[in-house]
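Enquirer: sharing a sequence plus its predicted fold:
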Amino acid sequence: MERSGTALEAAPLLHTDPDHRSHAFHPRTVSRVVDRIKALTMELLPIQVDPEELTSPTSSILSIEVVEAYEKIAGDFHRCTPFALMEARRYFRKQAYLNPSDSDENEGRKLACEALARKIVARVPMQDQYSLLSARFTVIEEDGDESLPLSVLESAVDQHAIFFLSSGESQRCVFALWRGLLVQRVKPNGAIEYEQYKRSADYSGGFLAHFDPDRVGVPRYQFFFRILLWIIFLMAYTVAIQTPDRGFGLEDVLLYVQVAGYVLEDVTKMYKIGIWSSLSFWLVVNFSIYALLTVAFVYRVADLATHDSHRSTQLRLVSFQWLSSAAPLIWMKLLTIFDLYQYFGTLQIVTFRMMRESAVFFTLLALLALGFGQALTGLDVADQSRDSTEAVIHSLIQGLLGSPTFEMYEKDTSSSYPFGQILYYGWSVLTLVILLNILVALFGSAYQECTDEAVPTYMAFFAGKTISAVRAPDTYVYVAPFNLIEVCILPLEFVLSTKAYAQLNRYLMGTLFCVPLCAIALFETHFDGTRAKDFAALTEEPDEFGDAEEDPQPCRTSDDMGDAEEEGLEISKVSFEELKKALPSLTRSVQGEILWEIKELKKRLDKMENDKKNGGKGSKE
């Protein structure tokens, strides 16, 4: 079903019109472009190269000629070239994992594809970059199915392509999306692209010009609105766990209604963009919270449905035990308030990287724990007594945490002596001396990797956060838990006309979000003073100094700030063009410059040789 254009429209919630595809070219066409890029990249990098040589602005490998060759590789379908390069990057990343012997070569090809995509986007005029970054394409997957529509920006976020996402072009697009200067629009053919906000010409208009329900979906406003709702959720949760003897009150209603909205939102996002694309640390935290609160809710409902007072007390106790267990995770979510700042965002990245690196530690720990646990409990069974099995497990955990219970395996207290004592000594040495030091080394390595590239890593993190906010919203953005209301009116989409359904949603959103919309309109009209400059900056190159006078004259008039300069004194004794001739050329590296000079010299020698031959022939004649 084709929809009327609103500022933040995306794909419909439940269905799409096959006559209006959300991508530009046939997936087989794009796949053939990707295959062509793979083949050319294999020719470009048949051997391992230094990664810095690929990311350098003056790279002798990814020269201007190479970039121009890749620009022509798709012919009339050049609009999909950056996306195809990112898909080729995905292929080489997979090959680096599957073929360890060629890992370095494939890592170089992967980085080359990413760098080429960045260079090609940078060569496009600014006003066309946004549509290029947002145009969605599909490819044919290995199983023969068509992939989900993706833009080059979304593909880069999925692959965590730091070098591409940290480019000025990507960050300008991301930041404009974050502030609502760019919005998603649905084209007549169903394609989704980023365009300048439709009310940009009215940035100096009045309050009502900015009271637009679609502004709720702007990532920046959506972010703060979600934080406010999460604080309300936290307050309701705090009251609920502090009053276990009360009945099912208002705080419980707020708590579980918000949980239902959050669950629906996350499930919808996973359905739209795929499980692996949406998987993140915070998604795991979210579903852990949902699981704990769901169990607590089930026990609470059982408590309310039970007439036996003793049984009801037991069920309520279990319910509040599960409810209280979610507190650390709920408070942890408040970290997302501060990740707008680079320090806290980098801190989160370091923490996530450390947790990922700790997988090696926990794998070794699990294997050792199973082995030592089986040995110690086996000694317990050999003694025909299973009374101390639970104590054995606790002793292993205490030993790991730095408080080993050696007295449990002494001669006077254990029948497993001396084997149990020797095994426990071995467990303590392996965990406290070896494994924990391995963990510290892994954490140190992860921290070093993040801090070495703190700025580009944070840029990629911020890009992922912004794109996730606009990537899979409904056609009309209802922030959870208000999405439960959207579900209730969703059947009307098949009854009402498109115009009537759109009008219903806008009226409903204007009513539900009246307070935040008033705050947004007030901010944009009175406090966001740089908005006119921000809209202008969307199409103006930031490095252009067209207004600068290259050969200025001294001030020849006297005023309150000083006397006029003496006649005969000049600023531009040497013209600006003459000064520019003294500057070095940075379009090529030192090696590239030398090669270029050699080529120029060879051309001159060839010309002299040809002239000599032609001159010799003329003299004979």
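Expert: Looks like it arrived, so ask away. These numbers were taken from a predicted model, which means no experiment stands behind them.

Enquirer: CA only for contacts and neighbour counts going forward, please
Expert: Will do.

Enquirer: all strands of the stretch 301-450 of the chain, in order?
Expert: Taking DSSP state E, counting those that start in this stretch as the test, none of the stretch 301-450 of the chain falls into strands.

Enquirer: this is the comparison structure:
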Amino acid sequence: MSQNERFDNNDSDSLILSFNGDANHEFQEINENLGIVRDVIRNLVPLGAIKVAEGIVIEPVVDYVFESCKRNPNMVFVTLYYARGLQEIDHHEGDSVGPALRDMRKKRIECSELLARELVHKFNDQDLLFTKVLTKRYAFSQYDEISNRKNALDLATRLYSEMGNCGAIFLSDNEVQACVYALWSGHLVPRISRTFPILAVIDYYIPNHNLNFLENFKNLELLNIPRNQYLLDVFSYIMFLIIYTMVAANYNEIRELNGFLEGSMYLLVFSFILNDIRTLQKHGIKEFLYFRRILSLILHVILATDFALRIKHVTSFDHSIPQFHRKALSLVPIFLYWRVLLTLEAFQPIGRWLTQISRILKKSMSYYILLALAFIAFFQSFLVLENTHKRHEGDDDHLGDKNEWGIFALLVKGILNAPDFPGASKLENRFGFVLYSVYVFTVSVILFAVLLPLFMTAFATRRSVPEEYLAHFAHIVIRKVKHNQPTRYNYPSPFNLLYFTLVLPISSLSIIIGHNHIRLYANIEKFLTRIIFFIPMIGFALIETHFVNDKQDKEARDLDLRELPGLPFPEDEKQMLRRILYGLNDIKEQHRSLHFRLEAIESQLA
């Protein structure tokens, strides 16, 4: 071995040792900061002393945590990690613990969230706030896999999604929303490491904005921006709604195929199903617990049944099948319009309205459960009464052909405020009338108990709807970012059909040939992707060139302020005091540096 090679090996070994030392020091700092935050929250909220979180997390407490954690950017992540841990403990134990302990944990979660929000305001540098405080992925040991590491925004969205009354305080903050909007618009993009067996995001960075249309058109990374992905989803569902409307309008003759329109409709359905299968494969069954996914599954089942009946009708001469085919197709608009409306939830007016509706429905869900229980109970009562009356009379025709479906229709009329007392009297002249009267009275009381809280909740929660919507918007963005991370390029519906037809066979062929031709496969994939997304890339390049600013000003960062960008936004007292304190700190730092320089000059002169 030569002397130069020996020096190179020694240098590489020293670099590895220094890297391991820095990593171990970082893990040690994170664990120490977690202990500091845990002790502070425990002292603030002891068992049996439940107070308002805003009155507990005051400025001296925030300053103490900020200085005790040595102004390390990981303190926000650590604070939310502690809140997330309390949430996990509360979910696992459930009702096995006392109500006092559960209330204490909820209050500690709220205080941790409020403390994390105030700690965010301590960082004055926007680049540091975006790349280190909110989006940097931290770990507590070197054994944590890179693909499983979380950042502060991930933890906050998990708090919001699994406990609806938590997470909104942190996610609706102006500075946090600035980072969320940067992720949404592509001002902050992930740096993906492709050296691992599984593609993983290692950190985020702020790219340079390009005003050249041709350069933006060549940049395929625009396909991974959540805003552009969302626009493609909206376009696909609106196109599906238009095509379905045209197919339904031209359905004069059932035996005539609608040619291109009907084929396009079924191709879109097939692309949606492929997209759901891919989502299930990558993210598991938990991704399908959202209401929009449930609506999509119902739509796919109905349209798949419609397609099967259509094929059976084309290949047979049975005239009863087209009737079932049209019945299945008639159910589609009931779910399709709601699905399209839920797709538009990122637009602020529609999103706020949907947030208000969902919150009202969640609070009134107990009344609907009570109404369903009353319906089932009275259905069984009338069923028993019918069977008893049959045995007593010995004549089935005396009941007026009153079967299970007739009882069901009778009870539905009671819910719709159109009671059928003569029909109830046919079951049993006196007792049937009395039982049906009790049912109508019970249903009326429940419905009044539902409607009044609905309107009361609508007026009471109007002020908190913007904060709830901002938290929901952050949840949408982070979920979209997570979906985009493990892949090189994303192919939403209906472009995924071209992916499975053109790109995937080449990928399988490259695996068979070997890893020596990975660069060739990547170039072929880029070429095919440019062909597939030729028209969308023109639109995205125009947006990046003409409608995106290089720097995010306050109006572009705050979703609420973008509605009225011309009005001046007054600062509150806390913001003014915070700005004054930051200015004083800068002056102190300048005086300190000047003092050090004077001491150095005096020492040199001496």
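Expert: Sure thing, it's come through. Remember, it's a predicted structure, so these values are computed and weren't measured experimentally.

Enquirer: residue 170 of structure 1 maps to what in structure 2?
Expert: Using TM-score structural alignment, the partner of residue 170 of structure 1 in structure 2 is residue 176.

Enquirer: contacts for the strand or helix carrying its match?
Expert: Here residue 176 of structure 2 sits within helix 174-185, counting by DSSP states H and E. By Cα atoms under 8 Å, 6 or more residues apart in numbering, the surrounding residues in contact with helix 174-185 of structure 2 are 120-121, 130, 134, 170-171, 188-189, 225-227, 470, 474, 477-478, 481, 557-559.

Enquirer: list buried residues within these.
Expert: Among those, those classed as buried by 16 or more other Cα atoms under 10 Å are 120-121, 130, 134, 170-171, 188-189, 225-227, 470, 474, 477-478, 481, 557-559.

Enquirer: just these: which are in helices?
Expert: Cross-referencing these against helices under DSSP state H gives 120, 170-171, 226-227, 470, 474, 477-478, 481, 557.

Enquirer: and the match of residue 170 of structure 1, how far from residue 470 of structure 2?
Expert: With distances taken as Cα to Cα, to the nearest Å, residue 176 of structure 2 is found 10 Å from residue 470 of structure 2.

Enquirer: structure 2: matching residues for stretch 214-234 of structure 1?
Expert: Using TM-score structural alignment, stretch 214-234 of structure 1 pairs with 221-241 in structure 2.

Enquirer: buried set for that stretch?
Expert: Neighbour counts using 16+ other Cα under 10 Å place 222-230, 232-234, 236-238, 240-241 of stretch 221-241 of structure 2 among the buried residues.

Enquirer: average distance between the helix of greatest length in structure 1 and structure 2?
Expert: As assigned by DSSP H, the longest helix anywhere in structure 1 is helix 342-382. Its match in structure 2 and helix 342-382 of structure 1 itself, once the structures are fitted together, sit a mean 1.5 Å apart by mean Cα distance after the TM-score superposition for structure 1.

Enquirer: do the same with stretch 221-232 of structure 1
Expert: Relative to structure 2, stretch 221-232 of structure 1 is 2.1 Å off (mean Cα distance after the TM-score superposition for structure 1).

Enquirer: who's in contact with that stretch?
Expert: Residues contacting stretch 221-232 of structure 1 (Cα under 8 Å, 6+ apart): 215-216, 337, 469, 479-480, 516, 520.

Enquirer: all helices of the stretch 101-250 of structure 2, in order?
Expert: For the stretch 101-250 of structure 2, the helices defined by DSSP state H, counting those that start in this stretch cover 126-128, 152-162, 168-171, 174-185, 213-218, 226-249.

Enquirer: tell me which of those helices sits most buried.
Expert: helix 168-171 (a mean of 25; mean count of other Cα atoms under 10 Å).

Enquirer: and it, what does it pack against?
Expert: Where contact means 3 or more Cα pairs under 8 Å, 6 or more residues apart in numbering; DSSP states H and E, helix 168-171 of structure 2 is packed against helix 99-120, helix 152-162, helix 465-484.

Enquirer: mind doing that once more with 7 Å?
Expert: helix 99-120, helix 465-484 (3 or more Cα pairs under 7 Å, 6 or more residues apart in numbering; DSSP states H and E).

Enquirer: circling back: need the max-distance pair from the contacts of stretch 221-232 of structure 1.
Expert: Taking Cα to Cα, the two most distant members of the contacts of stretch 221-232 of structure 1 are 215 and 337; they sit 20.2 Å apart.

Enquirer: against residue 269 of structure 1, how distant is the counterpart of residue 481 of structure 2 in structure 1?
Expert: Matched to structure 1 by TM-score structural alignment, residue 481 of structure 2 sits across from residue 470. Distance, residue 470 of structure 1 to residue 269 of structure 1, using Cα to Cα: 11 Å.

Enquirer: now residue 319 of structure 1
Expert: Separation of residue 319 of structure 1 from residue 269 of structure 1 (Cα to Cα): 29 Å.

Enquirer: looking at those two, which is more packed in?
Expert: More crowded of residue 319 of structure 1 and residue 269, by other Cα atoms under 10 Å: residue 319, with 25 against 19.

Enquirer: quick check: the gap between the more buried one and residue 521 of structure 1.
Expert: Taking Cα to Cα, one finds residue 319 of structure 1 at 43 Å from residue 521 of structure 1.

Enquirer: how big's the offset between the helix holding residue 176 of structure 2 and structure 1?
Expert: Looks like 1.4 Å for helix 174-185 of structure 2 (mean Cα distance after the TM-score superposition for structure 1).

Enquirer: gap between the aligned partner of residue 186 of structure 2 in structure 1 and residue 468 of structure 1?
Expert: Residue pairing (TM-score structural alignment): residue 186 of structure 2 is matched to residue 180 of structure 1. Per Cα to Cα, residue 180 of structure 1 is found 14 Å from residue 468 of structure 1.

Enquirer: how many residues are close by the match of residue 186 of structure 2?
Expert: 22.

Enquirer: quick check: closest non-adjacent residue to it.
Expert: Spatially, and ignoring its direct neighbours in sequence, residue 180 of structure 1 is nearest to residue 218 (5.2 Å; Cα to Cα, 6 or more residues apart in numbering).

Enquirer: quickly note the distance from that neighbour to residue 265 of structure 1.
Expert: Applying Cα to Cα, the value for residue 218 of structure 1 to residue 265 of structure 1 is 17 Å.
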